[in-house]
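# Dropping the sequence and predicted coords here.
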Amino acid sequence: MDPVARRCEEARGLLPEYVERLRELVGLDSGSLDAAGVDAVGGRVAGYLSEAGAEVERLPVRHPDGGPLGHAVVGRLRGPAPGPTLLLAGHMDTVFEPGTAVRRPFTVEEGRWARGPGVCDDKGGLLSGVTALKLVAPHWRSGELVVYCGPDEEIGSLGSRPLLAGLADEADTALCLECAREDGSVVTGRKGVADVEVTFRGRAAHAGIEREAGANAALACARAAVRIERLNGLWPDVGVNIGVMRSGHRPNVVPESATLVLDVRADLPSSYSAVLAAIDEIASTALVPGVEAATAVVAPAPPWTPGAGDALLRDRYLDLARRAGIDLAAVPTGGSADANLIAERGTPVLDGLGPVGGGDHGSDEWLDLDSVAPRTALLAELALWTAGEGALRTEPPAASAVEG
């Protein structure tokens, strides 16, 4: 029997276990800021990894403001001989508030369509990685397979960035466990994304008695927003969205402060840097006398533009899929993920390797259970291929760790 077909049969045998574990994880609220919920998921995932033969660590992660974000879970499967290191990366957190799992419990419709908070993003993908490790464990002869389960990906991996950077630097290759696109495509590139917060500080004054003595931060904010909106179209791959404007508390007071929060996306590193510089320049301009502005870039994820190592992974995966009778494509996508941060370290990466799903972040999120076995089998075969192929990294790790 063809190795890919045999691995598919093995994966189908593990499907009932997969579904029950998915039911268990989806039944646990694990919003990014819910440290206890994330740790409840992490405890179960750590158990699954240990049962599959991995050595497991649970490492505390803290938000840059000092608050706890739950523990990352790292499982390591070591072969008896030296060899390359493969990193599988997924995440345990969701975007949903506490109580969502009770209001919208895990269900399976028509024996195929699994639904519930985080069923696709990323509990289904993460479990596919755990199951793939279980499939390859008896055959892992050299090097190390590392499974990273992040606690804060949905807020840009703000606290876990140093840990993820270190794991990426150790790895020769990385496979990311976000689910495949709705049409089954895997992901070979992601836009760079950043939240940009511009804070304006002016001077309060009575609007009726001495308006001229004030320095209107709201007006400066509005003028900046108009100029920033005009950045759209200057670079064909750039999009800037003015998402939040806040200022003032009474109409008879000249507002002394204002805040503008932007979503910035770009395909290319050059335009990503250029648009961030342009926003900073606009903010630093004296748009209203007496008002000063400061710009902060929050959770930047630079563009992931695929290189030679990424292409090797893509081509091998598509070949394995053809052997399994699956016709699929490899596409870039507009959302950022941990793959951006891994690619920044110079590690060849492929993403979207979980089962097929969609409706991420919404009440109609779904996962196609019929896709679980074949996609998990393909992931396992690709993992074994990287172990035999050796290092795919074509450049040394980045000189300094990603800052949290």
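Looks like it came in fine.
# can we go C-alpha only for contacts and neighbour counts from here?
Noted.
# Helices of this structure, start to end?
Here the chain has its helices, by DSSP state H, at 3-13, 15-26, 35-51, 100-103, 125-136, 161-170, 217-229, 269-284, 308-323, 338-344, 372-389.
# Give the burial count for P374, as a bare number.
24 (other C-alpha atoms under 10 Å).
# so who does I228 touch?
240, 279, 282 (C-alpha atoms under 8 Å, 6 or more residues apart in numbering).
# I misspoke; the intended subject was G214.
Per C-alpha under 8 Å, 6+ apart, neighbours of G214: 202-206, 254, 256.
# Generate a PyMOL selection restricted to the buried subset of the residues you listed.
In PyMOL syntax, the buried subset of the contacts of G214 is picked out as below (16 or more other C-alpha atoms under 10 Å):
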select buried, resi 202+203+204+205+254+256
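# Run a quick neighbour tally on the closest residue to V331 other than its chain neighbours.
Once flanking residues are discounted, V331 sits nearest to V187: 5.1 Å by C-alpha to C-alpha, 6 or more residues apart in numbering. Residues lying near V187 (other C-alpha under 10 Å) number 23.
# Also G362?
For G362, the tally of surrounding residues (other C-alpha under 10 Å) stands at 13.
# now do A266
26.
# Same check on D237?
By the criterion of other C-alpha under 10 Å, D237 has 14 neighbours.
# Next: T333.
Using other C-alpha under 10 Å, T333 has 15 neighbouring residues.
# try this one next to it:
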Amino acid sequence: MSVPQLPAVDSIITEAVAAVAASEKGRRALQIALDEVDRAMLEQIELCEIEAPTFAEEKRAARLAELLRAYGLKDVVIDPIGNVVGRRPGRGNGPVLALGAHMDSVFPAGTNVKVRREGNRYIAPGIGDNCTGLRTLLQILRMFEIAGIETEGDILFVGTVGEEGNGDIRGSKDLCNGKRHLDGFIAIDSTDVGRILRGATGSHRWRISVDGRGGHSYAKFGACPSAVHAICRAGAKIADFEVPKDPKTTFTIGTMKGGTSVNTIAAHAEVDVDMRSVDNDELLKLEARVLKAFEEAVAEENARWGIDGGEYELKLTTTQIGNRPAGMRPDSCPVLQTARAAQSQLGIELTSYVCSSTDANAPMSLGIPSTCLSTGGIGVNAHSLTEYFDMVDTHLGPQLIFLTAAALVGACGVKPVLPVREG
């Protein structure tokens, strides 16, 4: 994958990362990640085998909280929304950085999540997405604790709820809602350590329903508008929409259902619509056009049959079912720059500098310095029952995020490179 030509990383940041890596405690921490790959993998397996469907992450959350406490955090809470939040305090004169890995999986309760091993391959739904993130979160904590590294700023170790699907990154949104001060955020997700997210792809999702009385396809023809026809009218309009290629903006009617039988004028029809962009303004403009198209389509279907009020009139209902805000970070963002410097320090090539939809959407949309970094290993077939994880270079993710976090909050004699935000 091609990477855009980027400005050089600020020399102060490059030197800070190098100094952490060269320090006695920094070297020890990096070695711990290498020494503990088998231990960390066992934790990844253990957590995978605890069911955690979106909206039902409680059991996995309880175990994660237990492990965070066991590895040295005294201030660990499960907050009202269900996030596990553990604070590792610094000396009190630095920034606050959150490291967040989502706990939920896309698989419903009752799914067989028992992990099967074939050599260095581990096979189970959710083994990669995102139990590898939780494995990395715990490993980073042990690196700081075992190496005895003090930091200037605080680090929050967070397991978030509701990152997947209709969970709508609710855990990350709540973490960033202003109740806690945050100066930076790193989401831990996916496995490709060559990837850095520079932006958040926002998505707005709506369920659109059209309802009327309906009737017999022959007897009520001409007197009864069709909910299905109204949806089709809207679809025809939306299919011809032109949207920007830059910033990339997309739309799709993802699902459609309704009607009763082949010989019934439909009394109900509904669709789910997905709209995405890396630019919030473009996303909002597209959303307004889509919703207007459905309003017009219902009015046109009623007018086609001369319906203006009364029992046969079609009614429109719109329900938002997803709202992931968009956001872009400049190349000068200290979190992006520090992550690039950490990659270089570890000999990792930057192969992907892109936008995606992760827990980092919430902080990015608020202008908080943030990104999403990966865990090492190779994850394949995410969100499927055939998902598997290859245990290859799994130490690189913890090393990458450790170096990034340590330089951002200040450690091993290095001053923080992450500024403290106002407010």
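Looks like it came in fine. These figures come from a predicted structure and were not determined experimentally.
# if we can go back for a sec, want to throw the contacts of G214 of the first structure into TSV with distance to P82 of the first structure?
Putting the contacts of G214 of the first structure into TSV (distance: C-alpha to C-alpha, whole Å) gives the following:
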residue	distance to P82 of the first structure
G202	61
R203	65
A204	66
A205	70
H206	73
V254	68
E256	62
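# ok, the contacts of G214 of the first structure in the second structure: which stay?
Compared against the second structure with both residues aligned by TM-score structural alignment, their matches' C-alpha atoms under 8 Å, the contacts of G214 of the first structure retain 203-205, 254.
# most centrally placed residue in the first structure?
A337 (2.5 Å; C-alpha atoms, centre = their mean).
# any idea how far the aligned partner of that residue in the second structure is from D240 of the second structure?
Correspondence of A337 of the first structure to the second structure, assessed by TM-score structural alignment: T358. Going from T358 of the second structure to D240 of the second structure by C-alpha to C-alpha, to the nearest Å gives 29 Å.
# Distance check, the nearest residue to G423 of the second structure once chain neighbours are set aside against L97 of the second structure.
Nearest residue to G423 of the second structure in three dimensions, chain neighbours excluded: H181, at 7.7 Å (C-alpha to C-alpha, 6+ apart). H181 of the second structure sits at a distance of 9 Å from L97 of the second structure (criterion: C-alpha to C-alpha).
# and what of A187 of the second structure?
Distance from A187 of the second structure to L97 of the second structure, by C-alpha to C-alpha: 11 Å.
# what do you get for T54 of the second structure?
Taking C-alpha to C-alpha, one finds T54 of the second structure at 25 Å from L97 of the second structure.
# Tell me how many other residues crowd the closest residue to I81 of the second structure other than its chain neighbours.
Closest residue in space to I81 of the second structure, ignoring its immediate chain neighbours: G171 at 6.8 Å, by C-alpha to C-alpha, 6+ apart. For G171 of the second structure, the neighbour count with other C-alpha under 10 Å is 26.
# Over to the one 5 residues further on?
Other residues near C176 of the second structure come to 19 when the count uses other C-alpha under 10 Å.
# got the contact list for it?
Counting by C-alpha under 8 Å, 6+ apart, C176 of the second structure has contacts 182, 362-363.
# so D29 of the first structure touches R103, yeah?
No. With contact defined as C-alpha atoms under 8 Å, D29 of the first structure does not count as touching R103 (10.7 Å).
# Which residue of the two possesses the greater neighbour count?
D29 (25 against 10).
# The second structure: which residue goes with the more buried one?
In the second structure, D29 of the first structure lands on E51 (TM-score structural alignment).
# quick one: contacts for that match?
57, 59-60, 109-111, 113.
# how far away is it from T132 of the second structure?
Distance from E51 of the second structure to T132 of the second structure, by C-alpha to C-alpha: 15 Å.
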